[in-house]
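Visitor: whatever this is, show me its structure:
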Amino acid sequence: MNKLKLMLVVLLTISITACFPSNDSAKKEILLQGRTMGTTYNIKVVATIEQVETLKLHEKIEAVLQQVNQQMSTYMPDSEISAFNKSHSTEPVEISVGFARVLAESIRLGELSGGKLDITVGPLVNLWGFGPKHRPETVPSDEALVSARARVGLHNLHLDGRQLSKSIPNLYIDLSTTAKGYGVDMVAELIEVNGIGNYIVEIGGEMRLKGFKDTGELWAIAIEKPILDPSGVQRAIHEVVIPKDNAVATSGDYRIYFEADGQRFSHIIDPATGKPINHHLVSVTVITPSSMTADGLSTTLMVMGAEQGMEFAQQHGLAALFISKTEHGFTEQFTVKFKQYLK
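Guide: Down below sits the predicted model:
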């Protein structure tokens, strides 16, 4: 799935004291780690080692993430989404509950944003060299752009319950803007079903948190300063937030890009132009209860740009932080709803 958003939000080792700390000495922060969706995952649960081992929690997490990959990874040729993309049939097919859930939210966000989030934009992502095909980093010709754009359009995708169909045979869908967040949500739900109420789940930078640390303190998250560095070596903290029982997702264009003829081309494609975004907004962070929704919204707002994105976020009551690049460094603006989470 290897979503083209690297870890833009990093977990801090700092915390703030909660109003009613709970310190059960038998329960500690247990770290569960692994790889999934072309990236890493880091999960902390406040529990006893015996509880985690008895529940076989790590094995259950691995199974859930494998299922998400099998449903929605465009990098797996035998995944559910790959089978749909390869098929040229326009007849409805029955899809899994998870696949349908992510599609429904992706379509909702696409319609809500006037097409700024478009999960059929995959042909353009591939054309610009940022998809699973990894094409050469060159600027596409106008003819190639016209050809690819003819295959794009959310109106060509139809979801009715679990019945999925397409209007054109070569429609290609890519859920990289929402599926990783969905994976975070699924792991969080699994942890809660197993009786653990204090945790932090992080997959490739997308997060969902609940409860407290083992010290009785609230989880604190650092938002990274959007420094242009494709290697990811240069890192600095821009802001610290206390999300409480919420999900956090950040989208940015400063890690994945290529340069040609002195111009930098972002991996984030604007469906309206078929080209990488070209504005001063470099990072957007969204806080919502669902990681899948935060994931999709952060990309949506990045495509919109600072002015339109801020207007959209305010209109829909979103908690969002915008960081823009200027000649003298960075400027930030945030919605009224986001302010409550600032440390």
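Visitor: from now on I want contacts and neighbour counts done on CA atoms only, so please keep to that.
Guide: OK.
Visitor: residue 216 touches residue 23, doesn't it?
Guide: Yes. Counting by Cα atoms under 8 Å, residue 216 sits close enough to residue 23 to count as a contact (5.6 Å).
Visitor: ok, the two, which is more surrounded?
Guide: For residue 216 and residue 23, the more surrounded residue by other Cα atoms under 10 Å is residue 216, and the numbers stand at 19 against 14.
Visitor: roughly how far does the more buried one sit from residue 197?
Guide: For residue 216, the distance to residue 197 equals 12 Å [Cα to Cα, to the nearest Å].
Visitor: now residue 234
Guide: Residue 234 is 34 Å from residue 197, where distance means Cα to Cα.
Visitor: next: residue 229.
Guide: Noted for residue 229: a distance of 37 Å to residue 197, by Cα to Cα.
Visitor: those two: who's more crowded?
Guide: Remark: of residue 229 and residue 197, residue 197 carries more neighbours, 17 against 13, as counted by other Cα under 10 Å.
Visitor: this one next, for a side-by-side:
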Amino acid sequence: MKSVFGVLVVLVLLAGCRQPAPYVVNEGMVFGTTYRIVYQSEVDYHADITAAIEEVNQSWSPFEKQSIITRVNRNDSDVVVNDHFINVFDKSVEISKATHGAFDITVAPLVNAWGFGFKKKDSITTELIDSLRLFVGMEKVQRVDHRVMKQDGRIMLDASAIAKGYGVDVAALCLEKHGVANYLVEIGGEVRTKGVNTQGQSWRVGIDKPIDDPTVQDRQLQAIVALDGVSLATSGNYRNFYVDGGRKFAHTIHPQTGYPVQSDILSASVIAPDCMTADAYATAFMVLGSDRAMAIVNANPSLEAFFICTDSQGEMREIYSPGFEKIIVEIVDDRVR
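Guide: Next comes the predicted model:
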């Protein structure tokens, strides 16, 4: 009996000495950008994660010749949309309504015309923009079961402002399916988190200072936040832009005017339960400007936001919701707010 008890004690001690699972780091390229996924696990799930993300790519990438969105855009009558397409499309409709049309995935013709989409830039004229606006508006397209119905064949979809966030969600849910409790998924700067990092703390994530830097050679931080169980997405016009004739043209196109956005927000960072939602709202808030955007945040308990804005004197300042303030670890550039 004593020997059995001794064995049990040894087994308990050995169990107590077991080291926690290591943190795995997976990195690569997807959606034309980089990804970095960190999670605590004895098993490397990289193959499963990339397979799940590729399903999103084949659903929503306009650069894939046989993707669902490409077939929808070219009016393929045989295309049947899958669950990934439905999830993103339905969320797009929801957020378009919530932002009074500031978010709109039918903006593709305008984005292409300005040279930020999947086709070559056109020669911009007032007449061209006015003609293309006839094919923009979420009310002009609808989903009926697994089919997409367009009022006009010239209507095209561009989900670049939401599909990347959805890819983050799909990768995160893949990890959760495998029982992973601590992770950070980041694709092109959009993030979803759960649990703690290698130091046992909430995940620390930086928000970039909005410096015109398309090559990302002069990256600086404006703030650092602590995240656990939420997603963070940031939209800004300081990386994807071009200069023509001395004028800067940014990639965020106003769906209702047809022209690149001119608002006081230089960078919009949004916290939401899922990254798809955060991604779409971040883009919409760039269109709306700080006052209208913050009104939407304050009316929606599931959203928090951090805006880096420019005032009438051209000085940068931060505006953030009360809930966002609670997760700020540090304001790196501590100017008047």
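Visitor: excluding sequence neighbours, find me the nearest residue to the aligned residue in the first structure for residue 108 of the second structure.
Guide: Aligned against the first structure by TM-score structural alignment, residue 108 of the second structure finds its counterpart in residue 122. Using Cα to Cα, 6 or more residues apart in numbering and skipping the chain neighbours, the partner closest in space to residue 122 of the first structure is residue 174 (5.6 Å).
Visitor: SS state for the counterpart of the one you found in the second structure?
Guide: Residue 174 of the first structure maps onto residue 158 of the second structure when the alignment is built from TM-score structural alignment. The three-state label for residue 158 of the second structure, taken from DSSP: H, G, I helix; E, B strand; the rest coil, comes out as coil.
Visitor: residues in contact with residue 158 of the second structure?
Guide: Neighbour list for residue 158 of the second structure: 62, 105-108, 117 [criterion: Cα atoms under 8 Å, 6 or more residues apart in numbering].
Visitor: how close does it get to residue 112 of the second structure?
Guide: Spatial separation of residue 158 of the second structure from residue 112 of the second structure under the definition Cα to Cα is 9 Å.
Visitor: now the helices for the second structure?
Guide: Listed in chain order, the helices of the second structure (DSSP state H) span residues 2-16, 46-60, 68-73, 83-98, 108-113, 126-133, 163-177, 275-288, 290-299, 322-325.
Visitor: which one of those helices lies nearest to residue 139 of the second structure?
Guide: Judged by Cα to Cα, the one of these that comes nearest to residue 139 of the second structure is helix 83-98, at 8.7 Å.
Visitor: the closest one maps to which residues in the first structure?
Guide: Following TM-score structural alignment, the partner segment of helix 83-98 of the second structure in the first structure covers residues 97-112.
Visitor: residues in contact with that stretch?
Guide: Contacts for stretch 97-112 of the first structure (Cα under 8 Å, 6+ apart): 68, 71-72, 116-119, 154, 159, 161-162, 175, 178-179, 182, 292-293, 296-297.
Visitor: buried set for it?
Guide: Of the residues in stretch 97-112 of the first structure, those scored as buried under the neighbour-count criterion (16 or more other Cα atoms under 10 Å) are 98-100, 102-107, 109-110.
Visitor: mean deviation, it versus the second structure?
Guide: Following superposition, stretch 97-112 of the first structure is found to deviate from the second structure by 0.6 Å on average (mean Cα distance after the TM-score superposition for the first structure).
Visitor: mind checking which of the contacts of stretch 97-112 of the first structure are buried?
Guide: In those, burial by neighbour count holds for 68, 71-72, 116-119, 154, 159, 162, 175, 178-179, 182, 292-293, 296-297, counting by 16+ other Cα under 10 Å.
Visitor: for the match of residue 108 of the second structure, which residues are in contact?
Guide: With Cα under 8 Å, 6+ apart as the criterion, the residues that contact residue 122 of the first structure are 131, 152, 172-174.
Visitor: same list (those residues) but as CSV, adding distance to residue 201 of the first structure.
Guide: As requested, those are exported to CSV (distance: Cα to Cα, whole Å):
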residue, distance to residue 201 of the first structure
131, 26
152, 33
172, 30
173, 26
174, 23
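Visitor: out of those residues, which is nearest to residue 252 of the first structure?
Guide: Taking Cα to Cα as the measure, residue 131 is the one of these closest to residue 252 of the first structure, at 16.6 Å.
Visitor: residue in the second structure paired with the closest one?
Guide: Looks like residue 131 of the first structure aligns to residue 117 there (TM-score structural alignment).
Visitor: repeat for residue 83 of the first structure
Guide: Structural alignment places residue 83 of the first structure opposite residue 71 in the second structure (criterion: TM-score structural alignment).
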